[in-house]
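Okay, structure incoming, though there's no sequence with it:
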């Protein structure tokens, strides 16, 4: 059981998008407050602006991971390698559990719905979408990763 996974899922059920939910679940270690986390990740929901590309939960996981363990010096080639390896590891862990990191594939869609307008969050929405569980998975994967590298206990 993961406190951060549960926290991310709770944010999602409050109406935050997938990316927001995951990034916000790590605000205590990113140092970003709830508002800044939500604003930074707001365009990544729905597979990047509802285009159904990379899953928002995965994007939120990548943002939190990069904020905590990324690099900031453009000449830091070792930092780039380390960061890209981390992102690929996290993506592979998510893919192992969910078969894809692509939103439309995770939702079983042949193509995006063709609109920028998000679905209303109703009880039926939550029943038909796996997003709450995907958000929880992404947060759990990142939490396990951070524990393995000593960033959190």
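Yes, it's here. Please read all numbers here as calculations on a predicted model, not as lab measurements.

CA atoms for contacts and neighbours, from now on please.
Fine.

Just list the residues touching residue 54, thanks.
47, 48, 101, 102, 103 (Cα atoms under 8 Å, 6 or more residues apart in numbering).

And it, how far from residue 138?
Applying Cα to Cα, to the nearest Å, the value for residue 54 to residue 138 is 13 Å.

re earlier: would you turn the contacts of residue 54 into TSV with distance to residue 70, neighbour count and secondary structure?
TSV is the format used below for the contacts of residue 54 (distance: Cα to Cα, whole Å; neighbours: other Cα atoms under 10 Å; DSSP: H, G, I helix; E, B strand; the rest coil):
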residue	distance to residue 70	neighbour count	secondary structure
47	22	24	helix
48	21	18	helix
101	20	24	coil
102	23	17	strand
103	24	24	helix
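
Use this one as the comparison:
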């Protein structure tokens, strides 16, 4: 079993990756995408999609990873999309159970500190844990470190 990469995702965020980039870039190579391409593909999903404070970028990152993990890549007759939707729904449900919302503006609060539900880095860490549990069951040791970096 491989050591959890939750801390690595948090460190990427601390180093300047946006929330989506931190999640996607932590796991992309094991799903066939190089980190530079993943970084570029995930760039517009920061601060709740293009800075609009909508769906959390970390959650968007989980969805990208679900597609990379589960898609049959059959462009003529796609058959995997509903199973991928189910994976995404399961991960979103777990995130919402932990944080009560998937909306960046709700999670961050009005000023990012005083009335927030969860910090951005905390969301990255939650999503990394969920990715390991749902997309890679039994492949990673359970994360048992701090909930914030």
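Alright, I've got the coordinates. All values derive from a computational prediction rather than experimental measurement.

Helices of structure 2, residue ranges please.
Assigned helices in structure 2, in chain order: 6-14, 19-27, 35-41, 57-70, 81-99, 104-108, 120-134 (criterion: DSSP state H).

re earlier: what's the closest of the contacts of residue 54 of structure 1 to residue 2 of structure 1?
residue 101 (20.6 Å; Cα to Cα).

check contacts around the closest one.
So residue 101 of structure 1 contacts 54, 55, 58, 91, 94, 95 (Cα under 8 Å, 6+ apart).

about what we covered before: which one of the contacts of residue 54 of structure 1 is nearest residue 34 of structure 1?
residue 48 (19.9 Å).

what does that closest one align to in structure 2?
Aligning on TM-score structural alignment places residue 48 of structure 1 opposite residue 49 in structure 2.

pretty sure that match contacts residue 56?
Yes: the pair residue 49 of structure 2 and residue 56 passes the contact test of Cα atoms under 8 Å, sitting 7.2 Å apart.

Number of residues surrounding residue 72 of structure 2?
14 (other Cα atoms under 10 Å).

Enumerate every residue touching the residue nearest to it when sequence neighbours are not counted.
Leaving aside its sequence neighbours, residue 72 of structure 2 sits nearest to residue 80 (Cα to Cα, 6 or more residues apart in numbering; 5.7 Å). For residue 80 of structure 2, the contacting residues are 70, 71, 72, by Cα under 8 Å, 6+ apart.

what do you get for residue 95 of structure 1?
Residue 95 of structure 1 neighbours (Cα under 8 Å, 6+ apart): residue 101.

same deal with residue 94 of structure 1?
Contacts of residue 94 of structure 1 (Cα under 8 Å, 6+ apart): 58, 100, 101, 137, 138, 141.

try it again with 7 Å
101, 138 (Cα atoms under 7 Å, 6 or more residues apart in numbering).

Stretch 2-18 of structure 1: how far from the chain's middle?
10 Å (Cα atoms, centre = their mean, to the nearest Å).

Any chance you could list what contacts it?
Here stretch 2-18 of structure 1 makes contact (Cα under 7 Å, 6+ apart) with 21-22, 25, 45, 56-57, 121, 131-132, 135-137, 139-140.

Now for the residues you listed, which sits with the most neighbours around it?
Going by other Cα under 10 Å, residue 22 tops these with 38 neighbours.

gap between that one and residue 4 of structure 1?
Taken as Cα to Cα, the span from residue 22 of structure 1 to residue 4 of structure 1 is 8 Å.

Common neighbours of these two, please.
Shared contacts of residue 22 of structure 1 and residue 4, counting by Cα under 7 Å, 6+ apart, come down to residue 139.

Can you tell me how far residue 135 of structure 1 is from residue 128 of structure 1?
In terms of Cα to Cα, residue 135 of structure 1 sits 15 Å off from residue 128 of structure 1.
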